[in-house]
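[1] based on what follows, work out the 3D shape:
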Amino acid sequence: MSRPLLWDVDTQVDFVRAGAKLPVPGAEDAAPAMARLVRWAAEHGLTHLATADDHELTDPEISDAPDYEATYPPHCLRGTPGAAKIPETAQLDPLPISLTPYPPGLLPRLVEGHRELLVLKKTYSAFSNPNLDPILASLAPSEVLIFGVATDVCNHAAIMGLLARGYDVAFVEDASSGLSEERVAAVLVQWRERDVRFTTTDEVVSATP
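    Next comes the predicted model:
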C-alpha cells in the first residue's frame, strides 16, 4: 500500500545553526518542529528521505563573490562539521545516494531495505542527482511531506520538481524557513496555484499515515 514520504530538505548545520556558514533566518527556531516530524516518521515506519549539500570548493555554486541566487559563499563542504545534519534530524543508519548513477534495477532493491535515505547533491535541486527519480518511482508515495531549508531555494526546487513529475505534495510550514521574505511569498503563491497542500507539524503528527 502506498504511504506518505517524509522529505527533509538540507537540514544541515551550516543552514540551520546561527553563526554557521550560511544560516537561514528562523531555521533554528524551526528545529524542534523538524525533530517532531522525524520522530513521527520513525514511529510509523515511514521513509525519511533527506537531501544534503555535499560541496567542494570547485563546485559552480560556490563563490567568494556570491549573488545569493545562483552562487553562494562556501558552505556544507564535504567532511566539515557544517555539512552534518543537525541532531534534531539526524539519521541513524541512512543509505547514502551519491551522484554516480546506479545500475538499472539496483536502487529498488537497496531502497527496500532502508527506511532512511540520504540523497547527496551539488546544486540547489535534488533532482540533479540522477538516482532520485528511480528512488521515487520505487517508493511511489501517496504524498510527499516537505520540510526544511531554504523555502525559497532548495524547498522550492524540490516541490516544483515533484509537481512536474505528478506527485502530490504537502508543505510543512512551521518546520521550514527561507532566505528572503519576498521570494518566500512569491513561491508560496506558485505552490498554492499548483494545489500544494499547506500543513503544520501538529496536523502531521496527529494523523495516522
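
[2] rest of the way, CA atoms for contacts and neighbours
    Will do.

[3] what's the longest strand along the chain packed up against?
    In the chain, with assignment by DSSP state E, the single longest strand is strand 169-177. Packing partners of strand 169-177 (3 or more CA pairs under 8 Å, 6 or more residues apart in numbering; DSSP states H and E): helix 27-43, strand 144-149, helix 156-164, strand 197-199, helix 201-206.

[4] what's the first helix or strand after the helix or strand containing residue 110?
    Using DSSP states H and E, residue 110 sits in helix 106-112. Using DSSP H and E, the helix or strand that follows helix 106-112 in sequence is strand 116-121.

[5] right, and the helix or strand after that following strand?
    Next in sequence after strand 116-121, counting helices and strands by DSSP H and E, comes helix 132-139.

[6] now the angle between helix 156-164 and that following helix, please.
    Put simply, helix 132-139 runs at 50 degrees to helix 156-164, going by axes from the mean of the first three to the mean of the last three CA atoms, to 10 degrees.

[7] next up, for comparison:
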Amino acid sequence: MTISKVFIDVDVQRDFCEEEGSLCLKDSPNDLFRRLTAHAVAQRIPIVGSVDSHAWDAWEFTTNEVPAPAGAVKPHFPDHCVKGTPGWLKVEGTLPPRFRFLPNVPEASTQQALDELIRGQIQAVYFEKEVYSLFVNPLAEGFVRGLVEAAGTAPEFFVYGVATDYCVRAAALGLVERGYRTALIEDAVAGITPDGVKAALDELRRAGVRIAQSSELLGAPSV
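    Presented below is the predicted three-dimensional model:
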C-alpha cells in the first residue's frame, strides 16, 4: 500500500466542537470534519488523530489549584474532555468504521495498530494526550515514523481540527520539526482567539508548514 497522504485529525471532540461543549469554538467546521473523514475512508487515506483525555483534576482547569508543569503557563480553561464524559467523545460522523485509540502510556505496543493501518484493516488511530502536542503521547513518535517508513514515498501530512492556536499549532509544528512534509487545512480549523490564530498561522508559515484549503482534497463545494 503506497501512502501519499496522511490526515491529522486534532481533537475533534464534542467539548470543543459542539454548542453545548464546555470549551466550544463557535466557528468549528464540523460538517467539513465529517467530509474529510468520509473522504479519507473512500480514498484509503490513513487518519492519525489526537484526543484530549483529562482527569477531573487536570492542571489546565481553572477549577483546581494544580500548578502548571515547569515551563508552562496555566491557561485556566474550564473543565473539558474528561475521559468518560460525553464531552470527551468525538463529534458524530468523524470516526471511520474501524479505528483504535492508543493510551497515553509508555509501555503500550503500537505494532498491531500500525500494521492494521498500513494494511487498510483500520482507517484511523487516535492518540490520547493530556497537553497540546500529539507527540506528548510517548507512543506517537515511533508510530508516525513507522508509518512514514512503510509508506513507500514521503507522504504529506494534512492537519485539521481544533484549536488552531493550541493543539493544531502544536501538531503541525511537531510534524514539520521532525522533517515531515506538513500542510494545514486553513478552512478546516478553528481557534480560541483571532490574535492567537493569526500568530499561530504566521509561526507555522515561518516554520515551513504549507497553508492549504480543503478544496485541494475535496474539490470545489457544490452550489
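
[8] follow-up on the earlier one: which one of the helices and strands packed on strand 169-177 of structure 1 is the most hemmed in?
    Mean neighbour count, computed with mean count of other CA atoms under 10 Å, is highest for strand 144-149 among these, reaching a mean of 26.

[9] now stretch 90-99 of structure 2, how far from the chain's geometric center?
    Centroid separation for stretch 90-99 of structure 2 versus its chain: 13 Å, with CA atoms, centre = their mean, to the nearest Å.

[10] find me the equivalent region of it in structure 1.
    Aligned by TM-score structural alignment, stretch 90-99 of structure 2 falls on residues 85-94 of structure 1.

[11] pull up the distance across that stretch, start to finish.
    12 Å (CA to CA, to the nearest Å).

[12] now what about it, what contacts it?
    The contact list for stretch 85-94 of structure 1, computed with CA atoms under 8 Å, 6 or more residues apart in numbering, reads 10-13, 16, 31-32, 34-35, 38, 52, 114-118.

[13] then stretch 54-63 of structure 1?
    70-78, 83, 120-123.

[14] of the residues you listed, which is the most crowded?
    Going through the contacts of stretch 54-63 of structure 1 with other CA atoms under 10 Å as the criterion, the one with the most neighbours is residue 76, at 27 neighbours.

[15] what's the counterpart of that one in structure 2?
    So, by TM-score structural alignment, residue 76 of structure 1 is matched to residue 81.

[16] for that match, give its distance to residue 14 of structure 2.
    Taken as CA to CA, the spacing of residue 81 of structure 2 relative to residue 14 of structure 2 amounts to 8 Å.

[17] got any residues that touch both of those two?
    Taking CA under 8 Å, 6+ apart as the contact rule, residue 81 of structure 2 and residue 14 both touch 87-89.

[18] which residues in structure 2 does stretch 189-198 of structure 1 align to?
    Aligned by TM-score structural alignment, stretch 189-198 of structure 1 falls on residues 202-211 of structure 2.

[19] okay, how far is it across the matching stretch, tip to tip?
    First-to-last residue span, stretch 202-211 of structure 2, CA to CA: 10 Å.

[20] quick check: buried residues in that stretch?
    The neighbour-count check on stretch 202-211 of structure 2 (16 or more other CA atoms under 10 Å) flags 204, 208-211 as buried.

[21] can you check stretch 14-22 of structure 1 too?
    14-18, 20-22.

[22] give the contact list for residue 13 of structure 2.
    Residue 13 of structure 2 makes contact with 51, 81, 87-91, according to CA under 8 Å, 6+ apart.
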